[in-house]
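> coords below, sequence missing:
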């Protein structure tokens, strides 16, 4: 196995496939790509808990990310999940590049920092947007990277191109389309991820380091916990919201999002959420 920058040689593929519940053989084809995408987002939550636990130097090397997400049963945030997914795809034999997008759904800001990272996978002369780390509003399987592409199903998406040349991924909800992020296909590399990771962990404007954000995408329901507000998104229905009490918030990582935490981490989170 030649050592590419995506470190497919370092990934324990069998352990990863077990972690996400993937059944059957894998090959660098569209069927595998789709099934991997759905399995990953169903099993692995978006999880910003390290920032709340005071860990301001979360490593992005494949060994560390794999240990956390695969072996410890944790989730991970965007950059960690992309590092893991890229290593898995590299190991299987896919060809792809990474790009960075400017999140719009929480801010409506088309000009914020490009903090979200995802992949464009090349297959049979086409490219597919493969994004396993956007969370509760994100894709459950790849969408063709083409102008006016659509992904229809219980949860539907489309891909538009603006006059500026930016592509925009939209989540098509009953209450109206939601712009998730805008992006260009400019290639990003693992070295770029380190800068984004530092911003997300430490910058005062980061949306990820001052309140709990957990997200999980399953076929029947998508969950998003931001602070103490839990959103549930079901097929064909407007999202519902409810406030959780402190004990519910602390049990949510495991009970709702399938995240395994150490008892000491739960106690630290309780102190952090209680504030000074």
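Sure, I can see it. The structure presented is a predicted model; accordingly, all values stated were derived computationally and were not measured.
> for the rest of this, base every contact and every neighbour count on C-alpha atoms.
Noted.
> the protein: helices as residue ranges?
Secondary structure of the chain by DSSP state H: the helices cover 13-20, 30-43, 49-52, 62-66, 78-92, 190-202, 246-255, 263-274.
> now do the contacts for residue 214.
By C-alpha atoms under 8 Å, 6 or more residues apart in numbering, the contact list for residue 214 reads 45, 46, 47, 48, 223, 224, 225, 226, 253, 257.
> can you check residue 83 too?
Neighbouring residues of residue 83 by C-alpha under 8 Å, 6+ apart: 6, 60, 61, 62, 65, 190.
> what's the nearest residue to the fifth one if we skip its chain neighbours?
With C-alpha to C-alpha, 6 or more residues apart in numbering as the criterion, residue 65 has its nearest non-adjacent residue at 6.0 Å, and that residue is residue 80.
> now rank the contacts of residue 214 by neighbours and give me the top one.
Within the contacts of residue 214, residue 45 tops the neighbour count with 32 neighbours, counted by other C-alpha atoms under 10 Å.
> could you measure from that one over to residue 90?
The gap separating residue 45 from residue 90 is 22 Å, by C-alpha to C-alpha, to the nearest Å.
> second one coming, line it up with the first:
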């Protein structure tokens, strides 16, 4: 049975109160609203809760309960919404920081490609501090306000996206062969459950605005971008109340049913581990 997406509810979740057409203007409207409204976050993983890529579970979590998620959840839900609006959407595999991690990085990320009027666009709301607007899959530098991103064609169906300075990662490579969300269930499960997963090891949240990104790692909140003095600013959260305020107001995460005390305990433990590792290096 195919799960139906309530388009009106989905657009309301994004703060969009007008009809959206399946054209470039519509794609830009949805992508921008999603990137600035629906947070990247791994709270369920941190609290030991299950994560599902099933459409009904995604709709309940991201639309009905107004939560965020991590890359597989966010882009799987975006694909559902875009298809319900009439867009042609392809799920593809990517490898974040393949330059550093090598071939084992494939399927550590799941971006989308959208075909419109003879041109292909990268749609991706699962990058923690990603881009506000879709990026054309075309070699060159692509500017969005004062942020600049680069796309490189590496040959055949292999492409590379390069992020802006002071971002959470350097690049990701992608292959244009079409896949399904189901092809990423195993990769997602490992990142949810394995003690070696960065998502298990560290509380994470992220959101993008015009010329400014916000990223939380354990207790460290980082703002970066042209709108931030000197390009980047960091501070360490000093209390559970501070964490709750940042989650609710910086990352727009509803705290109903969230064990903030448990998250704070995790973040403190993770911060101490980071300090110990930094002292040894």
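Thanks, I have it. In this text the structure is predicted, and so the values were computed from the model without any measurement.
> can you give me the TM-score here?
Superposed pair, TM-score by TM-score structural alignment, normalised by the length of structure 1: 0.87. Supporting alignment: 265 aligned residues with a C-alpha RMSD of 2.4 Å.
> circling back: map the residue nearest to residue 65 of structure 1 onto structure 2.
Here residue 80 of structure 1 is matched to residue 73 in structure 2, going by TM-score structural alignment.
> now do residue 155 of structure 1
Mapped onto structure 2 by TM-score structural alignment, residue 155 of structure 1 lines up with residue 147.
> so what's the aligned partner of residue 251 of structure 2 in structure 1 up against?
In structure 1, the residue matched to residue 251 of structure 2 (TM-score structural alignment) is residue 257. Residue 257 of structure 1 sits next to 45, 214, 215, 216, 223 when contact means C-alpha under 8 Å, 6+ apart.
> could the residues you listed be laid out in a markdown table, adding distance to residue 74 of structure 1?
As requested, the contacts of residue 257 of structure 1 are arranged in a markdown table below (distance: C-alpha to C-alpha, whole Å):
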| residue | distance to residue 74 of structure 1 |
| --- | --- |
| 45 | 8 |
| 214 | 11 |
| 215 | 12 |
| 216 | 12 |
| 223 | 16 |
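> so what corresponds to residue 214 of structure 1 in structure 2?
By TM-score structural alignment, residue 214 of structure 1 lines up with residue 205 in structure 2.
> who touches the closest residue to its match other than its chain neighbours in this structure?
Nearest residue to residue 205 of structure 2 in three dimensions, chain neighbours excluded: residue 41, at 4.2 Å (C-alpha to C-alpha, 6+ apart). Residue 41 of structure 2 makes contacts with 68, 69, 70, 128, 203, 204, 205, 206, as judged by C-alpha under 8 Å, 6+ apart.
> wait, what's in contact with the second one?
For residue 69 of structure 2, the contact set (C-alpha under 8 Å, 6+ apart) comprises 39, 40, 41, 42, 43, 62.
> do the same with the fourth one
Contact analysis of residue 128 of structure 2 by C-alpha under 8 Å, 6+ apart lists 39, 40, 41, 70, 71, 168, 205, 206, 207, 208, 215.
> which position in structure 1 pairs with it?
Match for residue 128 of structure 2 (TM-score structural alignment): residue 135.
> if we can go back for a sec, how about the contacts of residue 257 of structure 1, which pair is most distant?
45 and 223 (9.5 Å; C-alpha to C-alpha).
> overlap in contacts of these two?
Common contact partners of residue 45 of structure 1 and residue 223 (C-alpha under 8 Å, 6+ apart): 214, 215, 216, 217, 257.
> which one of those is nearest to residue 130 of structure 1?
Out of those, the member with the shortest distance to residue 130 of structure 1 (by C-alpha to C-alpha) is residue 217, at 14.5 Å.
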